[in-house]
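Q: Structure here, sequence nowhere to be found:
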């Protein structure tokens, strides 16, 4: 493996990670809930859920942030190398996995690991291993 030094962006990556940490900390301090995106999205689907407005604003911020970034800097080019059926299938599998796992990468991986939650540690290990195994099988065994 070699690093493409011309496109290596440690400072913007560090800044993005710090902003994610700040956002989940403010969300937790503001309403006492974990900023797991799958749970927040599920709650927003029910307009009578508790804290609906904060959750909707949080999701809106996720959508508006790239637009604001694009107003001041060039956004990276997006190059999706998968066909639409594969993307739809992947999205459905991730959605099913987040329901079975009672959370997603943001809930378990960011919020749960920072709280040293044993359940989140196990969940994060499971989805990381599953992701690595999937990539290995698709790229190196099946050659897709």
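A: Okay, I see it. In this text, all values refer to a predicted model and were calculated from it rather than measured experimentally.

Q: can we go C-alpha only for contacts and neighbour counts from here?
A: Will do.

Q: The one helix or strand residue 19 maps to: what's the following helix or strand?
A: Residue 19 belongs to helix 10-31 when assigned by DSSP states H and E. For helix 10-31, the following helix or strand on the C-terminal side (DSSP H and E) is helix 37-44.

Q: next structured bit after that following helix?
A: Next along from helix 37-44, by DSSP H and E: helix 52-72.

Q: Now the element after that next one, going C-ward?
A: helix 84-100.

Q: how big is the angle separating that next one from helix 37-44?
A: 80 degrees (axes from the mean of the first three to the mean of the last three CA atoms, to 10 degrees).

Q: Give me the contact list for the next helix or strand after helix 84-100.
A: The helix or strand immediately downstream of helix 84-100 is helix 113-114, counting by DSSP H and E. Outside helix 113-114, the residues within contact range by CA atoms under 8 Å, 6 or more residues apart in numbering are 120-121.

Q: dropping in the other structure now:
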């Protein structure tokens, strides 16, 4: 199995920050940190929008903070074409709609709350991911 750019320390730190953010959001606002639900309600909800926009601004400003700290933009390599990215985004959007949430809501917050629905959703995410990687790498030869 090939591991590409595995960074255990950075990954651990990022995971800790995501977990801390989820806990702080639940403690301060009483809401679950599901990124797609936050984005959707920031755009379409009538009330309770300010904290959502603040959280989204924090997510988007992360690369600028990285630039200030390190002096370099974070390196991002996308090994697929723009049409593949658009198709992937569409499929994720459909999955989020049918799965009643995204990986952050189900995987980080739902599993922590021992939600059976989130356990089923995460198992489905992981199985679909494994199948997709297998098909792309071994069937399609990518």
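A: Arrived safely. No experiment lies behind these values; they were computed from the predicted model shown.

Q: Any idea what the TM-score comes out to?
A: TM-score of the superposed chains, computed with TM-score structural alignment, normalised by the length of the second structure, equals 0.90; 141 aligned residues with a CA RMSD of 1.7 Å.

Q: List the buried residues for the helix holding residue 19 of the first structure?
A: 24-25, 27 (16 or more other CA atoms under 10 Å).

Q: Same question for stretch 93-110 of the first structure.
A: Result for stretch 93-110 of the first structure [16+ other CA under 10 Å]: buried residues 98, 101-110.

Q: quick revisit: pick the one among the buried residues of helix 10-31 of the first structure closest to residue 12 of the first structure.
A: Checking those against residue 12 of the first structure by CA to CA gives residue 24 as the nearest, at 18.3 Å.

Q: What's the match for the closest one in the second structure?
A: Counting by TM-score structural alignment, residue 24 of the first structure lines up with residue 22 in the second structure.

Q: Just give the number of residues close to the residue nearest to its match when sequence neighbours are not counted.
A: Once flanking residues are discounted, residue 22 of the second structure sits nearest to residue 33: 5.4 Å by CA to CA, 6 or more residues apart in numbering. The number of residues packed near residue 33 of the second structure is 25, by other CA atoms under 10 Å.

Q: ok, now which ones touch residue 33 of the second structure?
A: Residue 33 of the second structure neighbours (CA under 8 Å, 6+ apart): 21-22, 25-26, 104-105, 109.

Q: and in the first structure, which of those residues remain?
A: By both residues aligned by TM-score structural alignment, their matches' CA atoms under 8 Å, the contacts of residue 33 of the second structure still in contact after alignment to the first structure are 22, 25-26, 104-105, 109.

Q: Distance of the equivalent of residue 11 of the second structure over in the first structure relative to residue 4 of the first structure?
A: Using TM-score structural alignment, the partner of residue 11 of the second structure in the first structure is residue 13. Here residue 13 of the first structure is placed at a distance of 15 Å from residue 4 of the first structure (CA to CA, to the nearest Å).

Q: Next: residue 89 of the first structure.
A: Distance from residue 89 of the first structure to residue 4 of the first structure, by CA to CA: 31 Å.

Q: In terms of neighbours, single out the busier of the two.
A: Per other CA under 10 Å, whichever of residue 89 of the first structure and residue 4 has more neighbours is residue 89, with 11 against 8.
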